[in-house]
Every structure is written in structure tokens, then in C-alpha cells.
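> got a predicted structure plus its sequence, pasted below:
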Amino acid sequence: MTDTTSRDYSETLNLPKTDFPMRAGLPKNEPKILDKWKDKDLYKVMRDQSAGRPKFILHDGPPYANGNIHIGHALNKTLKDIINRSMQMQGFDANYVPGWDCHGLPIEWKIEEQYRKKGKNKDAVPINEFRKECRDFADKWIDVQREEFKRLGIEGDWDNPYLTMRYDSEAVIANELMKFATSGQLYRGSKPVMWSIVEKTALAEAEVEYEDHTSHTIWVTFPVVSGNEALIGKKVVIWTTTPWTIPANRAISFSKDISYGIFKVTEAAEDNWAKVGEEFIIADKLAESVFEASRVDAYERVSDVDVSTIEYCAHPLRGAEGAGDYFDFNVPMLAGDHVTDDAGTGFVHTAPGHGQEDFQMFLDNREAFAKAGTEQVPMTVQPDGSYYPHVPLFEGKYILDRKGKEGSTNKAVIEKLVEVGGLMARGRVKHSYPHSWRSKAPLIFRNTPQWFVYMDKELSEEAKGDTLRSRALKAISETRFVPATGQNRLNAMIEARPDWVLSRQRAWGVPITVFVNKETGEVLKDEAVNARIFEAFQNEGADAWFEEDATQRFLGEGYKADDFEKVDDILDVWFDSGSTHAFCMERREDLSPKRRGLGGDDYVLYLEGTDQHRGWFHSSLLESCGTRGYAPYDAVLTHGFTMAEDGRKMSKSLGNTIAPQDVIKQYGADILRLWVGSVDYAEDQRIGPEIIKTNVDAYRKLRNTLRFMLGSLGHYEGEEVALADMEELELLMLHRLAELDVLVRDAYMAFDSKRVFSTLFNFMTVELSAFYFDIRKDALYCDAPSSKKRKASLYVIEQLFRHLTMWLAPILPFTMEESWGYRYGEATTSVHLQQFPAVSSAWRNDELAAKWEKVRAVRRVITGALEIERREKRIGSSLEAHPTVFVSDAELMGALNGLDMAEIAITSQLNLSADGAPEGAFVLEDVTGVGVVPGLAEGNKCARSWKILPEVGTDGEYPELTLRDANAMRELDSAAV
């Protein structure tokens, strides 16, 4: 007989065996994994491996190369990487080519700031010298951002990104512009655009943010001079928050749906601007507020008035001393749909050169304006924000100074109106107002010659209604949007947008490469000229346009340079980025898509923040529809903005910013990626110290589950087990894998990483750690090597590990690569070269799953009862328990037939009864027909498995063990001989 009285049975257990550390050490470990990927040239291996597969092209929206990446960049790039990796592992060739936007104000502004600090004048520097400084600045930040993105684990062609400032990119961008010119879609026109006085350029809507701003507000009177004779001499009152636009007034707009009256001042202070006896025409609803602002003590309503009978008013500055006859034109009264009586006076001061609605009124009423003496939209304000010399009284006065502060114009206009008796009241109002998101200075609407692309001009005589707008709207209807609300948003923007403004009055970017005939004003359309420009840009970049001999060089021998104007305006950077499909996707063989309806099954996705509906999604759509007739993408996915954890906008002044570099340094990139993979990116998401800690805790739980699987698989020798040789619990886990396989694939195809992660995390922590592994630890640790149950469990754990690490690899690439290496050897392969494993249809067993829903319901009642026993310290562990379980529900009892409920509940003993539960039994409200009466296990405690059973002591060779453990020891001791 073997002497077992002093034996340490813990040494005979199959405890988890792995070097996979419990503490991740991600900040130190992740760079090593990045080095491994670099040494193995993982990117190239992935490309070689996926050659010939359908292409999934997540075309990168280019960030600006002008600073370190922020948390929004981290969210954006990580989302892209999760999607790309998941598509790669589902059988696509998901080649990711990163890109950068290198032109335009974001970079040019930085160089100008450096100049200002040095007291240097930008205009005194040769343009190509200045452009080189911009190029060098962008180069520097591209290198910085590239390393920061790589540290996040973003896989892509980092050695060959696309850059808008590369020579071949600039050549294609110019060529795309020349396509618009050649097709007649490009024109030069004069209309009000949002203008930055500080930056001296027009701005696109995407470059504008709206902030609170306090403005002057004035009530101005326009005397009636013709039309209804009974109204002559009475004064129409307008209200505006831009006094500086009064010199540009050319009309008054009214509404046919508003009730107007004639109001007479009956009492007022002697020095009041509104005098006793004066009669004013105002909307009835607004009269009280107007007279209150005017400090009128009393007034009376004289009569109704039909304002449509007024033909003309006089400009309030007509006849002002020093104005000459400049303001002697008539001011027509015009009906407009934009006029309301919500605020103001019920009349809208109309300055066609300084407002979109005002300009539209001019377009809709050209004859009326011309008859009144205004044949063209007046140009009153210069690029620097000062009035042109031809505008009397205000010539040279600035609306804003170079720092964006208020200039002298508002004050001068108000003082002059007081002097001529044209001001009724003044005040100040705080309202939302457009600002440049770079300089933070207020903007103005300014009439200026710019280059536009028609939205509504028919592109061919043959196809009626074929316009850029109609093409874009059709393309939107054919595009998949995630979330679906993005479609309505972009559709509404395209429906309402005016002609596309392409020109900027800057230096750094791709020029508008057209020549204009000085005599006819026509754009030169000559393919040979265009070809020379394209070739020069390919070889020398866009700098070639600004060389001294550029005009004659590009025109060639067929034209005289003196006959043509070379346009030096710069293209809006949104045109640059909107052309990326042309100079990146279409010109790279490894990206060029063969899309649905265009001869192939490749798929193109654009993914950016919601602000890009008016930015990159918008410009890319218009550029592609204008030159190709269709959208450059099959799908558009948008994410929200990242806020602080209290829901406020992140701000350095509030001290609530989260830098991705700091998170990575302290916790590792996978923690940041876990946050990205688990948030609802469709909405604005939050991040902060407490949210990061929550993600760290979730990561630890997940890592511990991986560690347990790896430890268990340290004893697995690769033996497959037939389904017929498995117990129900193993079959249930395989069934769950089959279910999860469908969910994971569907969710990844829907770009829903949150659903993937939350489902897998709950499965690993609830169904595996707290259920399956908890139950099977006894068999894994204590069963004999020949145990079918143990072998089946190890086989199932192998399947669980393979599936889970592959499914989670797109979200947590570092951790899953590390886990994979510990299981299969670092030198063998990478988890990122795997395809999601095919799941056997035989694993799916819905009937078994339904049965085990009932089993687990009964188990919850048992574990609930035992938790109370532990809390009251009547037992230490569940193995000390011997509960009696009363199951009066026949269906539930039927589900338990043939199962070892003591094993499933992790108790040493358990009795089942079909009787009703006695009074005082533990029950759960949501599990009817089940009650539990706790009891203590009887017998002796096994020295190996710690089960308490009467059979302990009955085996003569191993009296300290259960019979199961005794048999296992015989097998182990026999093998050791």
C-alpha cells in the first residue's frame, strides 16, 4: 500500500501552466510587438497573403500635418484600424494607405505666426521660398504623427502614404480642376462669401465655427420717396446687427404675410432720436419693442399700411455732407420669403454684397435693382476689411483690425447716421456668429470675385437636368450611410448649397491653373496647355506655376502671354482632399477599386467625424460627381466628437483634455483601443480618468480569462474529440461559439465593434469565467489524464481560445498577438495573418441551448442561496454545502434529468426533489417553481479536490481521497513508475 498520509496532493493537480503574465506591462511590451511586426514585415506579408481577394478599401480622410495627434485622431484612426483588420480577417484584401492634408491655411497660418514673432513680412518673401517653408513644416509633422499613429497599433502602408503636397498629387489635383474648366463647370463670379479679414481669404463652411459674439445693433430709418403718395415722408424702419453694412444697402425686403402699421410718436424727450410727430412704418407685432428700444414715452397706431405700394425709399445717408451723390440711388421695396416678424422691425436691410439671402434677392430681382440704379452688386470692402477709396465717408476705415478686434467702421457709421437723423435707436446684442476656427476672429460676408463651380448648370445638352447637384443627390441615394441619419444630413446640405467656391487668396496650395483671355474674359480651354501644366507639376510640383516665365512656358508658342491673365488664386484645400480618390485610389494598383456597378465587387468606405458631411464627404462627392458622374465611395461612416467625461467639450483652459500619448505611456495603446472598441461612436463619446480606469478593470478581467485558457492549454496535446464523446456542457460551449460566429461576423460587417466587444466580453467574464470554467476547474485540475471529460474540456478550451483571440484581434491587436505567441510560439506566425475560423454547422444545437437556459435558471437559484450561506459564514466555500433543491416545475425538472447538479452548482452533494418548496426556502422571483433549502455536506474532506463526501476513506490505497481522485492518483502514480 502507498503511504499517503503526508503527501502534498497539490503537486498532483493539473493546475494552469503558462508564462503569460497576469500584469500586462503594455507600455513596455507593445513597442516590442511593433518591432516584431516590423522585423517580419507584417504589412507586406498581409498584402502578399491577400492578393487576389476582393478589395475592401477604407480610404483615409487626411488629417492636417500641423501638430501632435489628439484624442479625436486616436478615435478616428483606431476605428479605421479595427474595421480594416476585421475585414482582412474575413477574407478581404484590406489595404490601408494613410494620407495627410498638407496645403492651406492650417499650415500657412503657422508659418505666418512665426513670421509675426520675428517681425517678418510675408509679402516681402518670394512666394516659392515661403511655400518651401510650408512644405518643410508639413514634412516635420507628418513624421511626428506617423510615429504616433503607428504606436496606436495602426497597420498600414506607412512607408508610402499619400500626401496632397507630393508632386504627383499636385499634378492630379490641378488636372482635376482643369477638367472642371474644360467642361465649362468652372466660372469666375462675384458674390458674397464668408471672408476672414485676419487671414485675408474666403473660407469654406467647414472652416467656420459659430461662437457667441456681442454686436452693435441699430434701428435705421429709410424715408419713403415714391409710390403711394400718402406714405411719402414717412419712414420705414430696419434693424441690423452689422452697422458697417449700411453703406452697402441697396434694398429693403418685406413679407406679404406680415401685418404692418403706421405709428406716430406722441411723447418723447426733446433730444430723442425719434421725434414727436414723426411717423414710422413697422410690423405690428414688433412695434412695442422698437419704441421701447427708441426710448419713446408714448406712441399711437395711425393706420394699416400696404407696404407693397411703396416703390422706393431714400438711403439714410443720401445728401450727407461729404458723400457727394454716392448715396443718391433709390432703395426699392421688395417682397422676400426670408422676412419674419420674430425679431427686428419686420423689414430686412438688404446689402447684396454682404449676405447670402441679400445676394439671392439681387439675383431674383435684377430688373428692380437695375431700375433703381443698382446694376451690379456693389463692392465696398477690401480684402483687409477696410472700405474701398470710392466709398465716401468711410474710405479706409476697418471693420476689424489684423487681430480680429473691432475696427472703426461701426462707430463711424453710427455717428454719421445720428448726424443725418437716420438713426432711431441703438444697442448691443449677444448672438451666435461665424468665426474662423483657426484665427478665432469673427468673419464677414464680403462680395468679391471668386472662382466657382456651377451646381445647377446642365452638363450636356443631351441630358436635361444633368447637373452637379442632381448627380450628387443621385449618388447619395445609392450610398450606404452608417448611421443612416448621415444620408439625410448630407442630402439636405447638397440640396441647399450654393455654387461651390474653389478659390482662396493664399500662397500655399495648388493654384487654380487656368488662363483667362483679357479681352473676352473666357477661360482658355486647350488640352495641350493643360498637358504642359500637368507634366511640369509632376516633375517640379505646383511651385512651377509661380516661376517668372510660367505664363509663356505653359501657353506655349501658340499664344501671347500679354493676352492672358494667369490666375494665381489657390484652390480650396477641400478640393485637394476631395481629389484623393483620383491621385491615391485610382493611381495605385493595390487600391484602385473595381466597384459594384462598375465591373467589380470591391468596396470603398469613407470614415470620418460628423463634421465631414460639410467637409471631406461633401467635397469628395462633388469632385467625383463633377468629373466622373458618381460618388467615390460605396459607404460613408461617421463618428461623433470626443468629450470630457462630464460631457463638456475638451479644453486646455478647463484642464479636461486627455492626450492619447499620456494614456499610452501610463496604460498602453490597447487600453485606448479597448475604449474605442467599446463606445458607441455614432454619438459623441466621453473619456476621462474614471472612464479609463473602468476600461483598465475590464481589460484585467479579459486578460485573466485569456491567462486561464492558456494555463489550461499548457496540458493540452492537440487531441481532437468527437462530439459524441462530449458531455452537454462542452456541446453547449461549442453551440455558443457557433452563435457568436454569426454575431461577430455580422457586427464587424456592420462596422459595429461595440457589439463585438460587449458580447465577447460578457461571454468571457460571465459564461466562461463565472460559469463554464468555474464548473470545469474540478475536472481540469483533478481528473485522470485519461478522463474523457477532461480531454473534451481541453479541446473546447482550445476552440474557445482560437476563436476569441482572432475575433478580438482587430480591437486589441497587441494583447491578442501576445496571447497567440504564448500559445503557438512567437516564431511561428501572427494572429493577424489568420482568417476568422470556420465554425462547424454540427456545433449549432438550439435545442440543447434552450434546455440549458432552464438548467442555468435553476443553478442561479442554488448559487443565490449559497451566497447567503457564505455571507452569514455558515459555509466557507460551496463545496461545504449539501443543498436540497425543490423543482416543482415539470419542464425545469425534465431539463435536469441525467445531469450532475452537484457538479454544475459546484457543491459536494445535492438532492433534487419534485415537491414544492417548503416555507422558508430560498427562491428567486424570476424563476418560478424552484426553491432551495441549504444544508451542510456530510462526510470527510478530500485532501486533493476538497470535496466532502461519505466515500472519502473507503479506498484502501488512497483513504484521504474521493474515489475519483483515488483512481486518478493510481493512473498518475502508475505512469510515474
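Noted; the coordinates are in hand. Numbering: from 1, shown residues only.
> contacts and neighbour counts: CA atoms only from here.
Fine.
> so who does the most centrally placed residue in the chain touch?
Closest to where the C-alpha atoms of the chain average out (C-alpha atoms, centre = their mean) is residue 609, at 2.1 Å. Counting by C-alpha atoms under 8 Å, 6 or more residues apart in numbering, residue 609 touches 76, 638, 639, 640, 641.
> okay, now residue 579: neighbour count?
Residue 579 has 29 neighbours, counted by other C-alpha atoms under 10 Å.
> now swap in residue 29 and tell me
By other C-alpha under 10 Å, the residues close to residue 29 number 14.
> and residue 928, by the same measure?
By the measure other C-alpha under 10 Å, the count of residues near residue 928 is 15.
> check it against this one:
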Amino acid sequence: MCADTPEYKNTLTLPETDFPMRAGLPKREPAWLERWEKIGVYDRLREKTGRKPFTLHDGPPYANGHLHIGHALNKTIKDMIVRSHQMMGFDARYVPGWDCHGLPIEWKIEEQYRKKGKNKDEVNVVDFRQECRKFAEGWIDIQREEFKRLGITGNWADPYVTMDYHAERVIAEEFMKFLMNGTLYQGSKPVMWSPVEKTALAEAEVEYHDKESFTIWVKFKVAEPADADLAGAMVVIWTTTPWTMPSNKAVVYGEDISYGLYEITGTPDECWANVGDKYLLADNLAGDVMARARLEEGQWTRVRDVPTSELEGLALTHPLYGAEGSNGEWDDLRDFRAAEFVTDTEGTGFVHCAPSHGMEEYELYRDLGMLEQVITYNVMDDGGFRADLPFFGGSYILSRKGGEGDANKKIIDKLVEVGGLLARGKIKHSYPHSWRSKAPVIYRNTPQWFAAVDKAVGDGQDEMGTTIRERALNSIDQLVKWWPQSGRNRLYSMIEARPDWVLSRQRAWGVPLTCFTKKGALPTDADYLLRDPAVNARIAEAFEAEGADCWYEDGAKERFLGADYNADDWIQVYDVLDVWFDSGSTHAFVLRDREDGTEDGIADVYMEGTDQHRGWFHSSMLQACGTLGRAPYRNVVTHGFTLDEKGNKMSKSLGNTIVPEAVVKQYGADILRLWVAQTDYTADQRIGPEILKGVADGYRRLRNTLRFMLGNLNEFEAAEAVDPADMPELERLVLHRLAELDAIVRKGYSEFNFQGVFQAIFNFATVDLSSFYFDIRKDTLYCDAATSADRRAARTVLDILFHRLTTWLAPILPFTMEEVWLERFPGDDSSVHLVDFPDTPSEWADEALAAKWAGIRQVRRVVTAALEIQRREKVIGASLEAAPVVHVADADVLKALKSVNFADICITSAVQLTGDSSPAEAFRMPESEGVGVVFEKADGEKCQRCWKILPDVGSHAHEGTCGRCSTALG
């Protein structure tokens, strides 16, 4: 739409805006960040009164490194939740936080020590903790700026930090609630243990990698046979952990497994079996075991069935029984009984039991009341065997760097020497590793502090149940909404099957377990733990003033026990709390204690990655159920992991990582945010150069839509606005679509469905607006007189669109929408982020009008397609050169077409509408039955101002113009 002659071109009302086509986001976004901080956007939003609070509680990232793409995804989703709810009328609060205690930071300081030749154990513990604190503080400052650069809104001036003195006080108080309500106990059971880091680990601190392990088939001799042919027979076990053999106390079998007695009749040259040996094996596995022993068919025979009733009452001897130099270490008979966990799918059908190093074995003998007979303490905290263990004392399961130690080889060699081995090999399997040191972990029996999940909590908060497990499971189903719902199933199954919570870690950097045990008492004694509210209060007050370091100061025990107790009678516990207890307690010192917290200490939303079903979602649930009696959240939103473009896990070694900082430098933070909005974050999502390029292309299309609006709203004033009731149908159709979209946007944001929200807005902006409404109304906006009713109506709709699109998109694209907003409403205090989504009148919805126009748009598509063919064949250069004849069989649709200016809708100079049957040469589309288009050129001359070809051009006051343009010229 452009005039041919200069004088007429100057009479058009063309778009005027300084809004650039090129965004230049990387350079321009920092200025908007400075502006928001200067005008105090977040604080000004808090000043809005009468709003219902909405609180997203931040799952704290760990303060020990630059942000990765997972951080960017996570914080951006949170930001979209907070911003959208604020603009829907809530007081949406967001207090960012950091996790600061724990092994990752401690490990970094230890690494620094090792490089300097220093020994951590020789450093004063308070000095060491201060170095850990300083390290965390440095990374908090770095990460804060990196998060802010992504456009994340929140109370950055006053975040929560788990190492703040008040936080350490509350964490200790929350622990002491477990102390006082009877769920805390000290027990000795197998826990995942890192020999390299010398501490117990939680499941959430473990990752699984392939590991090559030794595997051995070991002979246990029958000591007390029921039948003569079992005398001297050997039960064969299989294990991938040879290092557990010195701690063996039993062998178990399966009640429903078919067993047989097998005799060796011949052997090859290299074999640890002897002719005449008799082995007890599961029938399903016997052939495989013989093959592992290098025995061939014909070198062994099955003697008979051995029913499990015959196995009852047998006892076995350890393969090191009576070994010279063993000092009787393994001379006790081994227990032999049935167990439910034994299968005949791999191994031998028999399982060797070292209850100190396996949970199933531990639970079996715990339930039998036999733990005292079967628990050993052979493995030290560094993964080495106790010094006085015969043959193996001082050997290590792992090397000091986490590789294979010398223990397995020594044990295998000794078993060969005493004739206890039938076969050996290696196996590659998935094995738990510490996610910090990357070294393998072991199961090790060690005294630890636990929270009992199945013991009645003595606090009287029994609405959700009497035990932590009951409260958690009932909270999951009765109090929490899950987005997606699969999150419910994941957490429910984990809590349903989980053991007691291991609270203690044998480290230095953390909140200590603030409790005392009585000297000489047993953990099972009623007075073993000191439970005194006055002692607890003194600890809490000291932590508030001095932080948890005061627990380690000289004289701390005497200070906290006070005059009521003799310090010599009590032992001070120096283990530190599992960091998941720290983060699980954050609801208490963030939601409960802060002015910008919540009245009931419950968050509206927790939002993290799917790995947090075993991490923060899980620990927060357990912790709160032990202290609040219920879940600390009402909604749980979960996102998946970020992969590269090919669907591979990101890895520095593969060189396929995407660093947020690099994306921001190349494209700007809004492009990274738009990637988040366009992806289904509930599943694993992909990112890479080509994907980001596609996101940027979509952004440019959206930016062009916004630029068109801005250009055509130049100098728009409220007095120009037209009442919707007086608008043409096309404008009322757009308002109807806005009414529909308003519902979609609000529902989508309420349900955290950003992909649905953006897709709906983007399709509306590019299809309904740019390709339809704007395309049609360009002529009216550019060529009509400034006072014409149609032009005023169109500008009114553009104003309505502006207010909705900018606010609806502000949570997703905060920088760009601020730019768009300030283009129209400049000012020191102006910001799109200070306004709400506009209310959309219900009377805008007009289903009858929408149905009518659905038919009109369907016919328009046929006309447009027919004209495109003529354009491709160079019959015409533009659609205004056409005056097609449109045949429409449906009388109602034809009537609708005649009720509007269908030529303007099709952007042609004229159109003929007829109900006559389409001639054979008419253009048709399969999906538009009953519609045919016959191409005709427009009659008349070309208007030099609007370019329409009309019969009346040249017959008006202004030369070379049509009647509409001549009138507009006055």
C-alpha cells in the first residue's frame, strides 16, 4: 500500500516508530536491568495492597560454580511463574536462595589444601569452616549476577542463604524437634559410604556409572549334612564384591527355587574344581556356573533333586575356615536359611550375606533379631580393612583416588590359595558413584543418626497421620497438586519404600547435630539422648548470634549444658547434618520467619527438576512432616533434563554443552527465555545452535508484529477510541479472539503451561494478526482519512491488542516487552512490569460472529491460493490487479460474504460473488467444497494513492485518485 507519486505518498498515514527491526538484545538488555533496579520494580510491586499472596519457594542452587543450562531453564521457569501470577493480580513473592553447606564446598577446600601439601585434619575446624564460608560467599555473588542477567525478578538484595546465622539456628532447631519428638535415634546399619570423602551419602548424592568389577564364584562347605551324600558338598555363591567376603556371616536360598546336587566327573587342565566335588546349585543356573568354572558337558552330572526342606537346618563353613594364620576369625559356622530376595535369574541361586554391607541382608537379620551375631566392623571410614584383620588388614577397597584398591585381589588370591574359589571373572555393570568425587561408593555398616519414618511422631499434629511416612503419603494425595501428575507417582513410590532417613555426615562444613549422648549408655536406653528444652534454647540463641561455628569452640559443651549437668557425663556429637536436611528445612526460616514469607509457612509452589523427587521435594516433605505434620507446598512443578540437539546428555568431554552466558552474549537473554517457553519442559528438552537459530527466527516474526502495532499507534489518544459495539465486524472478530485468548492465557499461566501460552499468543500474532487482520487493515490505516470511523476502530483495536500482547508476553520476554512498552509510554517510573493483565470484557465473546467469519476466512483462503497461481505465472504482480469471480454453493456463506466488503478482505480491487455453479476452469481446493474461483483482472485505472484498480479513478477532484482517496485528500 504505497502511492505512486511523491505528493500522494506524503498524504498517506504510514507507520511511524523508532522501534528497531534489529533487537540488539545482548547490548541493550543490561540497561533495562539497571533501570528496573533503579526504579525498584520488585519493591514497588510489594507496595500494592489488597492482593492475595502467592509464593514460589526457591529450591536453592549450590554455591560452587558458574551457571549451567539447567540452572537457566530452572530459574527462567520460576521467573515466568512469579511474573505471570503477579500480573494476574497476586502479590507474587520470590526470595532467591542458596545451599551453602556440605561436601562439594568442603571438597574444594580440601583440594586446595592438597595442592599446598596441607592436611585438613591438622587445621583448626573453625578456621576450616571459615574458609568454606568465604568460598560460598564468593560464588553467591557471582551466581546472583548471572541469574539477574537472565531477567530473573526477585528479592536479590535480601536472599536466603543456608549458612546465615539465623538459618543455621533454625536448621538446628528443626533438628532438635526430631530430637524432642522421639523420631531421632542412633543406629548402625549399612549406608552408602564414600571412602574417598569419608562420609555417608544420601541417594540424592549418588549417580550411576558403568564400572568393571571383579566377580567370583565361592565355595561354602556343608558342615552338618542331613544326608550322607551332602557330606562335604559345597554351596556355591556368586558376588561382584569380593571385598565383602571377610564380612560374610551367612548364605541364603530361595524357598521356591529348584535346586540340585551336582558332581564333577572330569576336569580340564586349568580348573579349580576337582573330580568328585559335589556342588549345590540352582538348576536354572547350574550350566552357566559349570561353564564359568571351565567345565564342559560330560564333566559333571546332576546327582539328584535337593528340596529346600532338605536345606533347612544345614550350616556352612566359610571358605577361610581353619586357614593357617586366621586366628579363628572365620571359624564360626555360617547361618543358612531362606530369604525372599533370592532369585535364580543370575548367579548360583544362593546369596552370600554380609549384613554390614547390604540392606536386604541387614533387614533380614534385623527382623530375625540376630543383628548382634552378624554385624561386623571390618571396613574403616577410608575404605581400608581394620589393621588386625587377618590376611587383609590395611588393604584398601579403593585407591586414594577412587580407583581399584588392593583388597579385592588379596581376597581372591587368598581364596584361590585355600581352595575356596570355583571361578572368577569381571563384569561391567551400573554402579553407584559419588556425584562429587566421581569415585565408587560402598555399603558400609557404621553408626549413624536416623530419623525414624515409621515411628509415631510425638507432636500431636496427627491430621495427616501419626508417622512421617503416613503424613507424607497422605499429603501427596490430599494436599498437593502435581504438574505433571507423574511427579506424584514418582515421589509416592519413593516414600512408600524408603528406609529411615540418615541424617548424619562425618564432615566439618555444615550444621552440627546439636545433641548430647550419655556416657556409658546404649543407644537403646531411654536416657541415651539428652532432651532438655533449656539446653536447646541456649544452643539456638548462640547460633543466632555467632553461627554454628560456636559448636566447635573450646568449652562449647560446658556452655550449652550449663550448670544443670556435669559435662564429663555427656558426649558432644560432632557429625554434621545431611545438606538435604538443610534445604529441606528452608521452609521454616524462609516461609515462616521472613516478612515476605507466608502466614502458614506453606509455599504455593515448589519447582525443580525431576531428580528432586529423590532430592529437595523428598527431603522437604520428610522434614516438614516431622515438624509441621504435613507437606510444605501446595503445588509441585517438575521439569526434565536438558539434552543436546541429538538428544544426548551434555558433557564437557563430548563438547556438546551449552553455556547460558554464551547464549546471552550471542542472542540475548530473551531468546534463551523464549527457548524455555517454547519447549515442553515437563519432559527432557533439547537445545543447540540450530534450535536457538529457529527460536531467534520466531522472535523476529513476533517483533515485526509488535513493530507494526507501534507504528500504527503513533499519536493515538484515548479520545480517538471507538466503542466496540460501533466497530466493524472484522474488529469485533479480533475482540472475540482476544476474549478466547484471555481465557487460554490465564488458564495456561495458572497451570504453569508456558508452552501452551506462548504457542497460542504466537499463532494469534502471526496468523490472525500479521497474515490476516493487519494485512487487510493496512489499506484502511494508511489510506483512510485520519478521522474515518473504520480507521479509528482499527486503531482502537491495535491499542487493545497492545495492552494485552505486551502484558501477556512480559513474563516470557521481559526485556522486549519493556522495550515495546516504553516506546509508547516513556517515563522515569514507567514499566510494563508494574501493570496487570487487562480485564477482558465477557461481552467481547461472540460465537455467532466467529462462526460466520470462519466461513468467510475459508473462502478467502481459496481466493488467495487462486491469485497466488496468477502471481507465480506473472499474470499479475499484486492481488489488487484482480477482480475474481467467486462461486459459493452454500447460501449462508454466500450471504455472509455479501454482508462484508469481501474485496477488501481478499485485498483485491473488486470481487464478484455468485451462487451459480462453478465452471470447469474454476480454481478449487479439496478442503473447501462448494467454492470455486475464476480469475478476472480488475477493470478501471490504478489509483495513484492506494493502488486499487477501480472504474471511478480519474473522475474526482484529485487527479488519478479513487473516490475514497479524493475524499481523504479533502
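Perfect, thanks for sending it. These numbers were taken from a predicted model, which means no experiment stands behind them.
> please state their TM-score.
Here the superposed chains carry a TM-score of 0.97, computed using TM-score structural alignment, normalised by the length of the second structure; 954 aligned residues with a C-alpha RMSD of 1.5 Å.
> ok, the contacts of residue 609 of the first structure in the second structure: which stay?
With both residues aligned by TM-score structural alignment, their matches' C-alpha atoms under 8 Å, the contacts of the contacts of residue 609 of the first structure that the second structure also has are 76, 638, 639, 640, 641.
> the last one and residue 685 touch, don't they?
Yes: Residue 641 of the first structure is in contact with residue 685 according to C-alpha atoms under 8 Å; the separation is 6.3 Å.
> so which of the contacts of residue 609 of the first structure comes closest to residue 946 of the first structure?
Residue 946 of the first structure lies nearest to residue 76 out of the contacts of residue 609 of the first structure, by C-alpha to C-alpha, at 51.9 Å.
> list the contacts for the closest one?
So residue 76 of the first structure contacts 607, 608, 609, 639 (C-alpha under 8 Å, 6+ apart).
> could I get the residues you listed as JSON lines with distance to residue 85 of the first structure?
Shown next, in JSON lines, are those (distance: C-alpha to C-alpha, whole Å):
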{"residue": "607", "distance to residue 85 of the first structure": "15"}
{"residue": "608", "distance to residue 85 of the first structure": "17"}
{"residue": "609", "distance to residue 85 of the first structure": "20"}
{"residue": "639", "distance to residue 85 of the first structure": "18"}
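> just the ones of those in strands?
In this view, the contacts of residue 76 of the first structure that belong to strands under DSSP state E are 607, 608, 609, 639.
> mind listing the strands for the stretch 501-650 of the first structure?
For the stretch 501-650 of the first structure, the strands defined by DSSP state E, counting those that start in this stretch cover 503-504, 515-517, 564-566, 570-571, 603-609, 635-639, 642-644.
> same thing with the stretch 751-900 of the first structure?
Using DSSP E, counting those that start in this stretch, the strands assigned to the stretch 751-900 of the first structure run over residues 884-887.
> residue in the second structure paired with residue 59 of the first structure?
By TM-score structural alignment, residue 59 of the first structure lines up with residue 57 in the second structure.
> could you double-check that its match lies in contact with residue 606?
Yes: checked against C-alpha under 8 Å, the pair residue 57 of the second structure and residue 606 is within contact range at 5.7 Å.
> these two: who's more crowded?
Between residue 57 of the second structure and residue 606, counting by other C-alpha under 10 Å, residue 57 is the more crowded of the two (25 against 21).
> could you find the closest non-adjacent residue to residue 757 of the first structure?
Excluding the flanking residues, the one nearest residue 757 of the first structure by C-alpha to C-alpha, 6 or more residues apart in numbering is residue 678, at 6.0 Å.
> show me what contacts residue 554 of the second structure?
With contact set as C-alpha under 8 Å, 6+ apart, residue 554 of the second structure has no partners.
> how far away is it from residue 164 of the second structure?
Plainly put, residue 554 of the second structure is 22 Å away from residue 164 of the second structure if you go by C-alpha to C-alpha, to the nearest Å.
> same thing with residue 682 of the second structure?
Distance, residue 682 of the second structure to residue 164 of the second structure, by C-alpha to C-alpha: 33 Å.
> for residue 519 of the second structure, same thing?
Shown here: residue 519 of the second structure relative to residue 164 of the second structure, a distance of 33 Å by C-alpha to C-alpha.
> who has more neighbours, those two?
Ranked by neighbour count (other C-alpha under 10 Å), residue 519 of the second structure and residue 164 place residue 164 first, with 16 against 12.
> so stretch 645-661 of the first structure corresponds to what in the second structure?
Under the criterion TM-score structural alignment, stretch 645-661 of the first structure matches residues 645-661.
> quick one: distance of that stretch to the chain centre.
Relative to the centre of its chain, stretch 645-661 of the second structure is centred 17 Å away, using C-alpha atoms, centre = their mean, to the nearest Å.
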